[in-house]
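Q: what follows is a predicted protein model with its sequence.
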Amino acid sequence: MTGQEWDELALIEGITQRAKWDPTQEVLGDDAAVMPAQGTSLALCADALVQGIHFDLAYWTPAQIGAKAVTVNISDLAAMAAAPLWILSTIAAPKNFDVEALLLGIESRAQSYGAKLIGGDLTRSDYVVVSVTAIGSQLLPPLRRGGAQPGDTIFVTRPLGLASVALSRLSQAGQVDDRTRSALLDPSARVEEGFAAARAGANAAIDISDGLALDLHRLANASGVGFHLHTVPIAPGAGIADALGGGEDFELLFTAPDPHLVYGEYAKARLAQPFAIGTIVSSPTDRTLNNAPLDPMGYRH
């Protein structure tokens, strides 16, 4: 692959054609694939972290890399309202890299989400590459990207942008406080929040790790709709650019027709209330923040 930006939808279409999938199965294009399995449904997803692209060994420990590789995938399950069950991992690393510490990071973080590391593979490489596959139980209706309806309220689970601040400062050998550092190096997947959104009748959801603006456009594209945002919740210490396009937040964005049900489900689950940030509209070309066009800014990789 080159360093050029990839056309995600074209890649998905190409994979579908090569694999001869039935498009009506709606397997590709969401945060995870949902597949039938002996009377139940499983959600499956995979993601990789690559040295020099997703992490820098100058300020990442092996355990932090392993933990985040798990969280990246569990966040995708959370966006589908799926319960984590199992983790598989493949690791490529140089001979002197502490693979055992990385594995401990994977195993302990999987356990924190109620999942179990059940296998994988190790191989030598000039660079560290960690790939994780997560498998979850889809007991609730899956929250797909393509279900948003005009009139839905748009929610996000937490204020945004702090991980972007940490990345900027750490990559320049700057100083960061523990809270800011943890936002990047030790994020949490919003599993319970995904469950609450599904129970409240959410129509669509997406993990916004690539940035609020970019991932909201992805959800709108999948749903064939537009949006009007009226606010962006910004974490203390971050700016609007960090919150809109910085990425690495691993929060959930979802749409739901009844805000009162959402607030009620979150309250019953004793979760922090999500932020209502806008409304889904019918015109796919009508996508604004405070009445100004909002471009799909964010992290493309």
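A: Right, received. Where do you want to start?

Q: contacts and neighbour counts: CA atoms only from here.
A: Noted.

Q: surely residue 258 is in contact with residue 154?
A: No: the pair residue 258 and residue 154 fails to qualify as a contact (C-alpha atoms under 8 Å) at a distance of 10.5 Å.

Q: for the residue positioned nearest the centre of the chain, which residues are in contact?
A: Geometric centre of the chain, nearest residue: residue 207, 3.1 Å, by C-alpha atoms, centre = their mean. Contact analysis of residue 207 by C-alpha atoms under 8 Å, 6 or more residues apart in numbering lists 31, 75, 76, 78, 79, 215, 250, 251, 252, 253.

Q: what about the fourth one, neighbour count?
A: Translated: residue 78. 30 (other C-alpha atoms under 10 Å).

Q: ok, it to residue 207 distance?
A: Computed as C-alpha to C-alpha, to the nearest Å, the residue 78 to residue 207 distance reads 8 Å.

Q: picking that back up, now, the contacts of residue 207 that are in strands?
A: 252, 253 (DSSP state E).

Q: nearest to residue 138 among the contacts of residue 207?
A: Checking these against residue 138 by C-alpha to C-alpha gives residue 78 as the nearest, at 10.3 Å.

Q: ok, that closest one touching residue 194?
A: Yes: using C-alpha under 8 Å, residue 78 makes contact with residue 194 at a distance of 5.1 Å.

Q: in addition, the following structure is provided for comparison:
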Amino acid sequence: MSELTPLTAIGEFALISRLQKGISMRQPGTVLGIGDDAAIIAPTAGTELVMTTDLLVEGIHFDLAFCPLRHLGYKAIAVNVSDVAAMNALPTQLVVALSAGPRFTVEAIEELYAGMRLACEAYNVDLVGGDTTASRGGLTLAITVLGEAPAGEAVRRSGGQPTDLLCVTGDLGGAFLGLQVLEREKQAFLADPETQPELANYEYIVQRQLRPEARLDIVHELRERGIRPTSMIDISDGLASEVLHLCAASSTGARVFTEFLPLANPTLEAAAEFNLDPLTCALNGGEDYELLFTVPVTDHEKLKNHPDITIIGHLTAKEDGANLVTKAGQAVPLQAQGWTSF
């Protein structure tokens, strides 16, 4: 194995130059990328511009004991692209700021950016700049993404109406259970460094945790079907929390039916192994990065046979509150018990 290069050996500008070599531009609106004081972007006429930013801090949002740097780079982009998708927009450009402590080498940062480049290619987005600086601690990433939607097509959280159908993409709870597996294997390793992680039976849920995918495919598919959601949000903090966000923004209530919550078999199996309620994992686990959205009842025929969209309930009048309805028909108030930042 070749000797690794301390960041101090080449300095900030040489590092930027090395990272820049692997970055390519894909968007026609990108006039100038990395290399100047700022990027130059020319949005297409007749479009709405959306912008989002996210901060990822080592020890809070990720653990490098079990999160490979390439996976972290990919995930850092994907979770921001997910916010753009939740606005019914498509990402176009992004900037990356990072702060790295002395234990990180040039090769480590290049591995991180290799994951980012893969994500940029997957989501057709241009990395056009950012900032790098030293840290006295660990690794911190700040990603800002720009996106575009046709004029009048960007979707807010606030457009839901009573009787609108409540829909979710993919399946839920897998990322949380993947984290439980990784944490367990980390503890086993700390107790016995000779122990090899046993992940073969957990590939799906571990992937859901380490390398989630933003659901841009659904944004494209909804447009192709002539559907514009009335409200939308991505599921980062848990389904229950996101339903409550939509209700608060739209001034509505909601009825979510437990029997319709989409749960993959690997999620159910892992929940049983950890003696956890899979519904609780789906409602409060977080980091699934699926899309939760509402559509008018009149769009039911356009969605009912979609293999990756599940209708889990509907919005109601605000005074009815947000409720979880069990298989027995009992309605209980929906409570958010997922991730909080502080």
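A: Ah, there it is. As the structure is a prediction and not an experimental result, all values here were calculated from the model.

Q: can you pull the TM-score for these?
A: After superposition, the two chains reach a TM-score (TM-score structural alignment, normalised by the length of the first structure) of 0.82; 261 aligned residues with a C-alpha RMSD of 1.9 Å.

Q: which position in the first structure aligns with residue 248 of the second structure?
A: When the first structure is aligned by TM-score structural alignment, the residue opposite residue 248 of the second structure is residue 221.

Q: about what we covered before: common neighbours of residue 78 and residue 194 of the first structure, please.
A: Joint contacts of residue 78 of the first structure and residue 194 (C-alpha under 8 Å, 6+ apart) are residue 252.

Q: quick one: common contacting residues for residue 78 and residue 207 of the first structure?
A: With C-alpha under 8 Å, 6+ apart, residue 78 of the first structure and residue 207 have common neighbours residue 252.

Q: ok, residue 258 and residue 154 of the first structure, which is more surrounded?
A: residue 154 (26 against 14).

Q: mean distance, the host helix or strand of that one to its aligned residues in the second structure?
A: Element membership for residue 154 of the first structure (DSSP states H and E) is strand 153-156. Compared with the second structure after the fit, strand 153-156 of the first structure shows a mean deviation of 0.3 Å (mean C-alpha distance after the TM-score superposition for the first structure).

Q: what range does the helix or strand following that strand cover in the second structure?
A: Using DSSP H and E, the helix or strand that directly follows strand 153-156 of the first structure along the chain is helix 162-171. Under TM-score structural alignment, helix 162-171 of the first structure corresponds to residues 174-183 of the second structure.

Q: what number of residues lie near the match of residue 248 of the second structure?
A: 17.

Q: name the nearest residue to residue 294 of the second structure, ignoring sequence neighbours.
A: residue 166 (4.7 Å; C-alpha to C-alpha, 6 or more residues apart in numbering).

Q: in contact with the one you found, which residues?
A: Here residue 166 of the second structure is in contact with 256, 292, 293, 294, 295, 311, 312, 313, 314, 315 (criterion: C-alpha under 8 Å, 6+ apart).

Q: also residue 160 of the first structure?
A: Contacts of residue 160 of the first structure by C-alpha under 8 Å, 6+ apart are 233, 234, 235, 238, 242, 243, 244, 249.

Q: of those, buried ones?
A: 233, 234, 235, 238, 242, 243, 244, 249 (16 or more other C-alpha atoms under 10 Å).

Q: need the contact list for the closest residue to residue 252 of the second structure other than its chain neighbours.
A: Using C-alpha to C-alpha, 6+ apart and skipping the chain neighbours, the partner closest in space to residue 252 of the second structure is residue 318 (3.8 Å). Residue 318 of the second structure makes contacts with 247, 251, 252, 253, as judged by C-alpha under 8 Å, 6+ apart.

Q: keep only those of the residues you listed that are in helices.
A: Among the contacts of residue 318 of the second structure, DSSP state H puts residue 247 in helices.

Q: top of the contacts of residue 318 of the second structure by number of neighbours, please.
A: Neighbour max across the contacts of residue 318 of the second structure (other C-alpha under 10 Å) = residue 247, 26 neighbours.

Q: quick check: that residue touching residue 256?
A: No: at 11.9 Å, residue 247 of the second structure does not count as touching residue 256 under the criterion of C-alpha under 8 Å.
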